[in-house]
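A.B. asks: below are the sequence and a predicted model; questions follow.
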Amino acid sequence: MGQKVTKAVFPVAGLGTRFLPATKSVPKEIMTLVDRPLVQYAIDEARAAGIKEFLFVTSRGKSALEDYFDHSPVLEQALRKAGKTELREILKSTNMESGAIAYIRQHKALGLGHAVWCARRLIGNEPFAVILPDDVIAAETPVLQQMVEAYAETGGNMVAAMEVPPEQTSSYGVLDIDEDKGATVSVKGMIEKPQPGEAPSNLAVIGRYILSPSILSNLNKMKSGAGGEIQLTDAIAEDIRNGNSVHGFRFRGQRYDCGSKAGFLRATVAFALDRDDLRDDLLRFIQDVVQLDRAAE
């Protein structure tokens, strides 16, 4: 049912104020989890799902992000001379081919819906993915790949979803479920950041989407929603009212909210513990810290 998805939008225009002063000069998206920038995890996930065109919605001050994906001949030559083959291969995986990546400026911070709308001319009239690099998901099969496989059966629109505690629903877009089919749920409505007690479920939307081009038409007509921003959730809810299908997808994986300092630290520890070259040393350090903490009590 679902068409092939080959384009992905990466909204990276945010100022990253939660991470000041680091983000005064370093775009948040290239802050590192262990030794790879946040955005590299998102790119790798997109590639695994068959994405061929990468559309970045950026803002002033993000030139370091653009440079990151460029070739670095001086560095490559230095590694070649030093015989560091493994590092050269790692570097090669960060390069993007000419024409595979495009940058669009979002001149005003008007929300996620507006950021996606900014990419409308490059998306054209075909389904597309949206990946929020802040949501880093450790999974055996990358989450967007899981979604692309499920989308082949459902078509329409698909959003990644996970259960959250009821008291946290006001921080998310929340699904109003029509039919729960296990891995997928059909959706009859979506509410952005509902007040406690007003959430239709505790199934929250996470930063992965596969959307039909009709969403762009909806965004054309959107007025500002929650928080005075143009909300992507509202445009998806409008598609339901227009008779188009929306499915929530319960992904398999562990999600880390790297938009917050605590989430970023948790992800850093989890990804480091998953590395054979770092695990033992880090684990010993954590155990020592815990023992000292207990002794102090």
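C.D. replies: Happy to help now that I have it. Numbering: from 1, shown residues only.
A.B. asks: every contact and neighbour count from this point should use C-alpha atoms.
C.D. replies: Noted.
A.B. asks: what's around residue 93, how many residues?
C.D. replies: Residue 93 has 12 neighbours, counted by other Cα atoms under 10 Å.
A.B. asks: the strands in this protein, which residues?
C.D. replies: If DSSP state E is used as the criterion, the strands of the chain fall at 7-11, 32-33, 36-37, 53-58, 101-105, 128-131, 135-138, 157-163, 173-180, 184-192, 203-211, 246-250, 254-257.
A.B. asks: could I get the ones you listed as a markdown table with distance to residue 88 and mean neighbour count?
C.D. replies: As requested, the strands of the chain are exported to a markdown table (distance: least, Cα to Cα, whole Å; neighbours: other Cα atoms under 10 Å):
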| stretch | distance to residue 88 | mean neighbour count |
| --- | --- | --- |
| strand 7-11 | 26 | 25 |
| strand 32-33 | 19 | 18 |
| strand 36-37 | 15 | 15 |
| strand 53-58 | 23 | 22 |
| strand 101-105 | 21 | 16 |
| strand 128-131 | 27 | 23 |
| strand 135-138 | 25 | 22 |
| strand 157-163 | 34 | 23 |
| strand 173-180 | 41 | 19 |
| strand 184-192 | 41 | 21 |
| strand 203-211 | 31 | 24 |
| strand 246-250 | 37 | 26 |
| strand 254-257 | 29 | 18 |
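A.B. asks: pasting the second one now:
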Amino acid sequence: MQRIRKAVFPVAGLGTRFLPATKAMPKEMLTVVDRPVIQHVVDEAREAGIEHFIFVTGRNKGVIEDHFDRQFELESTLERRGKKEEMGELEDSLPGAGSTSFTRQQEPLGLGHAVWCARELVGNEPFALLLPDMVMQDEPGCLKQMLDTLESLPEKSNLIAVEECEPELAHRYGIVGIGEEAGNAFKVTDMVEKPAQGTAPSNKFISGRYILQPEIFKILASHETGAGGEIQLTDAMIRLGETQPFYGYHFKGKSFDCGNKIGFLAANVAFALSRPDIAPDFRRALNDLIGDV
């Protein structure tokens, strides 16, 4: 299996569900505790050994690029004030020099179109795709678990991370059909985007982490539209599945959909409670608000 070196992050979305907060600030820069959502996702990719970070951006997203750059005025001030811990945190949050690339999705034509916009930067090699709305709490990270699982799968395999939802909620998600087991994974027999209630092939939904073969770009190049008049990644994966195997991996951990308010708030609570430096004080604050936690 060819090594996965590159990861794509589609960050061109408008964030309309978080207006007015996202009127001038990208939704990916909203913070879970003290780190932007996109930082959590990039950290997951770095832990998995990703070497090249590819961001598909849009207008008014320049602050994301700035976030992954050095800010000499800030560093100089911290150094002058002896803030060594803060300087270390900033240094640790940066990908290596020359390891980030940014390209534009000029029109909001769907996730499939955003992935296609990264084709020249990815080239002819398999790659990881991480949706920045989905923040994972797990150890090791979800992508690291997936790459470990990929090693036991056949050549030219595609792999999708999945989670379970309540069966009656399956119509809200992209759902996969479950085939025979393959080590820690299972063969994906079907992919349905938001199936009608009662028709879902399972209760396992696609949770925003993918490892895809580069042939997906040839399919996306047709710019065929699907639901909502957009170029749907799921449609392209279904076509790719006609010639290449797709597997699902039920990752160990929990995901938070930070693209909606409830998921975002839940992520802040969960990550705050997992932080030894703030968890005791945070628990006391929660107790004052809602009782014992």
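C.D. replies: Looks like it came in fine. All of these numbers come straight from a predicted model, not from anything done at the bench.
A.B. asks: between the strands of the first structure, which gets nearest to residue 144 of the first structure?
C.D. replies: Closest of these to residue 144 of the first structure is strand 203-211, at 6.9 Å (criterion: Cα to Cα).
A.B. asks: can you list contacts of that closest one?
C.D. replies: If you take Cα atoms under 8 Å, 6 or more residues apart in numbering as the criterion, strand 203-211 of the first structure is touched by 5, 127-135, 144, 147-148, 151, 156-164, 169, 172-175, 248.
A.B. asks: centre of the chain to that strand, how far?
C.D. replies: 9 Å (Cα atoms, centre = their mean, to the nearest Å).
A.B. asks: repeat that for stretch 69-80 of the first structure.
C.D. replies: Remark: stretch 69-80 of the first structure is offset 28 Å from the chain centroid, using Cα atoms, centre = their mean.
A.B. asks: which of the strands of the first structure sits closest to residue 285 of the first structure?
C.D. replies: Closest to residue 285 of the first structure of those, according to Cα to Cα: strand 32-33, at 18.1 Å.
A.B. asks: that closest one vs the second structure, average offset?
C.D. replies: Its aligned residues in the second structure lie a mean 0.5 Å from strand 32-33 of the first structure after superposition (mean Cα distance after the TM-score superposition for the first structure).
A.B. asks: and the contacts of that strand?
C.D. replies: Residues contacting strand 32-33 of the first structure (Cα under 8 Å, 6+ apart): 38, 264, 267-268, 271.
A.B. asks: can I get those residues in CSV including neighbour count and distance to residue 181 of the first structure?
C.D. replies: Listed next are the contacts of strand 32-33 of the first structure as CSV, based on neighbours: other Cα atoms under 10 Å; distance: Cα to Cα, whole Å:
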residue, neighbour count, distance to residue 181 of the first structure
38, 22, 32
264, 21, 32
267, 22, 30
268, 18, 34
271, 16, 32
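A.B. asks: among these, which lie within helices?
C.D. replies: The helices, defined by DSSP state H, take in 38, 264, 267-268, 271 from these.
A.B. asks: farthest pair in the residues you listed?
C.D. replies: Taking Cα to Cα, no two of these sit farther apart than 38 and 271, at 11.8 Å.
A.B. asks: how long is stretch 15-32 of the second structure from one end to the other?
C.D. replies: 16 Å (Cα to Cα, to the nearest Å).
A.B. asks: buried set for that stretch?
C.D. replies: Neighbour counts over stretch 15-32 of the second structure (16 or more other Cα atoms under 10 Å) mark 15, 22, 25-32 as buried.
A.B. asks: go on, stretch 99-119 of the first structure?
C.D. replies: So for stretch 99-119 of the first structure, counting by 16+ other Cα under 10 Å, buried means 101, 104-106, 111-119.
A.B. asks: cool, and stretch 136-154 of the second structure?
C.D. replies: Within stretch 136-154 of the second structure, judged by 16+ other Cα under 10 Å, the buried ones are 136-137, 141-147, 149-150, 153.
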